[in-house]
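> Fold the stuff below for me.
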Amino acid sequence: MLRNEVWASALEVDGDLEGTFVAIDKETPTATDRQIEVDIPRCHQYDELLSSSEGHRKFKRILKAWVVSHPQYVYWQGLDSLSAPFLYLNFNNEALAYACLSAFIPKYLHNFFLKDNSAVIQEYLAKFSHLIAFHDPALANHLSSISFVPELFAIPWFLTMFSHVFPLHKIFHLWDKLLLGDASFPLFVGLAVLLQLRDTLLTSGFNECILLFSDLPEIDIERCVTDSVDLFCITPRSVTYRQHESPIGKFSSDSLRNFGHVLQSECCPRISGAELMDLLDLEHVKFSRSKALVVDIRNLEEYPFQFNRGAIPESVSIPFSTITADEEGKAVLPPAKLIQLQQCSKGKIVVVVSARGMNSAEVGVLLIFVFLFNQMSLKSYCLL
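Reported below is the predicted structural model:
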């Protein structure tokens, strides 16, 4: 009974909500009216409240109010689905429904509703791909091998924060947790959904995957929420760093800002130097508390003391020049290095570090293959 007020509090909604809503012109015709009128009758119309004629009128007023009061954005299909949970919970208080929607979008969908949102969407999906590779390299490798990329299925998920995918009762349960997380939390929800479908995905080709997501199987929402929180808590924050994220409460990492232009070409995420140091816990390294294994790919002339540069303690040196390929073009490591990786990497995050100018992303692809080909236990993986 108090969910609407709890959500409003979580979104820090306050002020003269009624006065603000009343002052917005919701009657003058706009260019988006026709699309709004087409979308509303298709939005959660199994629900008696939202499918009523009064529900449709309230839907339209809230959506028009948002479009009019945010001239820097445009109406995209999916905005109706985003407003549905707020309207349902505040059916007799349109001002609060509008205020919650207006606070929700900049927090989780910053710049998603720009007229040209391609850069924002591409970065978001790239981060999603990286997150899949970080937590489940085998699944990421399979999806890549069949060219089943997130652009084919995940845009409606994130553009509507799953409100277009799940029925209202599941959305309420999901958003109860989502509203407590930051802008990266929806990425973990998407990952949790994929992990529920993992067994099916790993045995499916491209066409089967398309069919699977065109009619999404039943998702255990309790498991989805629990897994999302667990994944969120164990993932370094810099792994999900986005340049296009809202500046409010945003994780900042100068060491990651220069890599925005290469996101699409990389198969796994980058981690900040500061977080790597935290994972290594070098003060207690003799007690084996390190949560990461560093693979240093600098060539021998640079490792470890060339130009007064040292090496990270307990790191594994695999010079880039020693990585070869077999007749099929698959990466091959020196046997001794392969054994060393097998012994040292179990249960740890593997981080590839390189000298300036070296292609650590390319080595990342090679090493992921080496791990999978040799059935090694790869927990998660990123670049520095």
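> make it CA atoms for all contacts and neighbour counts henceforth
Noted.
> Could I get the full set of helices for the stretch 201-350 of the chain?
Taking DSSP state H, counting those that start in this stretch to define them, one finds helices in the stretch 201-350 of the chain at 206-214, 221-234, 273-280, 335-344.
> What residues sit buried inside the last one?
When burial is assessed from 16 or more other C-alpha atoms under 10 Å, helix 335-344 yields the following buried residues: 338, 341-342, 344.
> same check, this time on stretch 186-199
Neighbour counts over stretch 186-199 (16+ other C-alpha under 10 Å) mark 186-197 as buried.
> please give me the structure for this one as well, since I'd like to look at both together:
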Amino acid sequence: MPTDVVLPPRPDRAPERARTASERHRADLYDAYAALLSPASAYPAGRYRSTSEIADGLKRLRRLILTEGIPDVPGRPPLRPRIWKLMLKVDHLHAEDYLRYVASGPSSVSTKIKNDTFRTLATDTQFKGRVKEDMLIRLLEAFVWKNHGSERDGLPFTYVQGMNVLSAPFLYTMPSQLEAFACFSNFIERACPLYVQPTLVGVHRGLKLLDRCLKIVDAELYDYLRSKNLTAELYAFPSVLTLCACTPPLDEVLQLWDFLLAFGAHLNVLCVIAQLILIKEELMESPSPMKLLRTFPPLQARPVISITLALAKDIPEDVYAELIAHPVA
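Presented below is the predicted three-dimensional model:
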């Protein structure tokens, strides 16, 4: 287990009578997460966890994320950065490399980057208060230099449309730009490399799969949208491209990303369908449903996750296999 996910000792608890049942639940839940993230206290000196113990710990952590979400307890170190790093297998930070990339200055796609960064989550004042445009530019330029002149598994990486939005949750969540860069790089290169190829091949595969899956899980809604000549390419491109990070509010996006980082970016396709199902009645009653779909309603992470899990059970195995593979192969 990487040392950078070890939490500091827990502060003394407030008297039990001074806390509500909800506060006690969050504190107890925090302790459950902390125990999984800080195995050192559970094992004697020199004793390392076995592969099966690590796998069991990750299963328990994923189950907690699914059922409880990640608790935010005032006065305690935030858990989300540590959990995201764990899920993305960020166990080493290479500060010298990052500083070298930053020192390389503007890349050949610098203009393209700056054309996008100024409008990243532009209406979210909380995001704008924490993440400045120069931070986005620095991270994205560094990513371009990191991959300049090289390929990973036969795939080239540079800046493409949507990467500014995909980088935003990492810069907002992580304590440092170095950690945000490490998480962003691993996420792009391992979780959804086909989403950021020049042709956005993974995104277009995801949109086709969205149509196929919608037809399977809700043929009535699919047929109605098709009767209006609406396909996923027309209404769901931003949501698939950005893994729903384009739909506010940001705190709900972060909860949805907890789920996606724990269980797989491929599930975002079903998350978009879940958002359609939440507004199915309005869509079916509208003579022009595209007016509703131009701007999706505010994201509701927990209902979306719940519906997504139910939808996944209805997808045939062969289609689900395509769903798993579409961002990466």
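> what do we get in the second structure for residue 165 of the first structure?
In the second structure, residue 165 of the first structure lines up with residue 247, judged by TM-score structural alignment.
> and its match, that's in a helix?
No. Secondary structure of residue 247 of the second structure (DSSP: H, G, I helix; E, B strand; the rest coil): coil, not part of a helix.
> ok, now which ones touch it?
When contacts are counted by C-alpha atoms under 8 Å, 6 or more residues apart in numbering, residue 247 of the second structure touches 239, 253, 296-299.
> Also residue 315 of the second structure?
213, 216-217.
> Tell me the spacing between it and residue 309 of the second structure.
Here residue 315 of the second structure is placed at a distance of 11 Å from residue 309 of the second structure (C-alpha to C-alpha, to the nearest Å).
> Ok, residue 260 of the second structure next?
Note on residue 260 of the second structure: its distance to residue 309 of the second structure, by C-alpha to C-alpha, is 12 Å.
> cool, residue 319 of the second structure as well?
Applying C-alpha to C-alpha to residue 319 of the second structure and residue 309 of the second structure gives a distance of 15 Å.
> just residue 318 of the second structure next, same as before
Distance from residue 318 of the second structure to residue 309 of the second structure, by C-alpha to C-alpha: 17 Å.
> just to revisit the earlier point, make a ChimeraX selection of the buried ones in the contacts of residue 315 of the second structure.
Applying 16+ other C-alpha under 10 Å to these, the buried members can be selected in ChimeraX as follows:
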select :213,217
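> now what about stretch 137-150 of the first structure, what contacts it?
Contacts for stretch 137-150 of the first structure (C-alpha under 8 Å, 6+ apart): 125, 128-129, 132-133, 198, 201-202, 205-206, 209, 368, 372, 378, 380.
> The residues you listed, buried ones only, as a ChimeraX selection?
The buried residues among these can be selected in ChimeraX (16+ other C-alpha under 10 Å) with this line:
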select :125,128,129,132,133,201,205,209,368,378,380
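> mind putting the contacts of residue 247 of the second structure in JSON lines, distance to residue 23 of the second structure and neighbour count included?
Below are these laid out as JSON lines (distance: C-alpha to C-alpha, whole Å; neighbours: other C-alpha atoms under 10 Å):
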{"residue": "239", "distance to residue 23 of the second structure": "34", "neighbour count": "20"}
{"residue": "253", "distance to residue 23 of the second structure": "23", "neighbour count": "21"}
{"residue": "296", "distance to residue 23 of the second structure": "33", "neighbour count": "19"}
{"residue": "297", "distance to residue 23 of the second structure": "30", "neighbour count": "15"}
{"residue": "298", "distance to residue 23 of the second structure": "27", "neighbour count": "13"}
{"residue": "299", "distance to residue 23 of the second structure": "25", "neighbour count": "20"}
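> Format those as a markdown table; extra columns: distance to residue 182 of the second structure.
Formatted as a markdown table, those follow (distance: C-alpha to C-alpha, whole Å):
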| residue | distance to residue 182 of the second structure |
| --- | --- |
| 239 | 24 |
| 253 | 20 |
| 296 | 30 |
| 297 | 32 |
| 298 | 29 |
| 299 | 27 |
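> Quick check: of those, which lies closest to residue 91 of the second structure?
Checking those against residue 91 of the second structure with C-alpha to C-alpha, the nearest one is residue 253 at 24.2 Å.
> hang on, isn't that closest one packed against residue 299?
Yes. Residue 253 of the second structure is in contact with residue 299 according to C-alpha atoms under 8 Å; the separation is 7.1 Å.
> ok, the equivalent of residue 159 of the second structure over in the first structure - how many residues close by?
The alignment partner of residue 159 of the second structure in the first structure, by TM-score structural alignment, is residue 75. As a burial measure, residue 75 of the first structure scores 22 neighbours (other C-alpha atoms under 10 Å).
> And for residue 35 of the first structure?
Residues near residue 35 of the first structure, counting by other C-alpha under 10 Å, number 12.
> Equivalent analysis for residue 113 of the second structure, please.
Residue 113 of the second structure has 23 neighbouring residues, counting by other C-alpha under 10 Å.
> residues in contact with residue 11 of the first structure?
100, 103-104, 179.
> Quick one: buried ones out of those residues?
Using 16+ other C-alpha under 10 Å as the burial test, the contacts of residue 11 of the first structure include 100, 104, 179 as buried.
> Nearest residue to the first one in space, please, no chain neighbours.
Translated: residue 100 of the first structure. Take residue 100 of the first structure and drop its neighbours on the chain: the residue closest to it by C-alpha to C-alpha, 6 or more residues apart in numbering is residue 8, 5.9 Å away.
> got it, and residue 206 of the first structure?
residue 146 (5.6 Å).
> What separation do you get for the one you found and residue 17 of the first structure?
For residue 146 of the first structure relative to residue 17 of the first structure (C-alpha to C-alpha), the value is 50 Å.
> Over to residue 4 of the first structure?
For residue 4 of the first structure, the distance to residue 17 of the first structure - C-alpha to C-alpha - is 14 Å.
> same question, residue 61 of the first structure
Taking C-alpha to C-alpha as the measure, residue 61 of the first structure falls 15 Å from residue 17 of the first structure.
> What segments of the stretch 1-150 of the second structure are strands?
Under the criterion DSSP state E, counting those that start in this stretch, the stretch 1-150 of the second structure contains no strands.
> Return the distance of stretch 56-68 of the second structure from the chain's centre.
16 Å (C-alpha atoms, centre = their mean, to the nearest Å).
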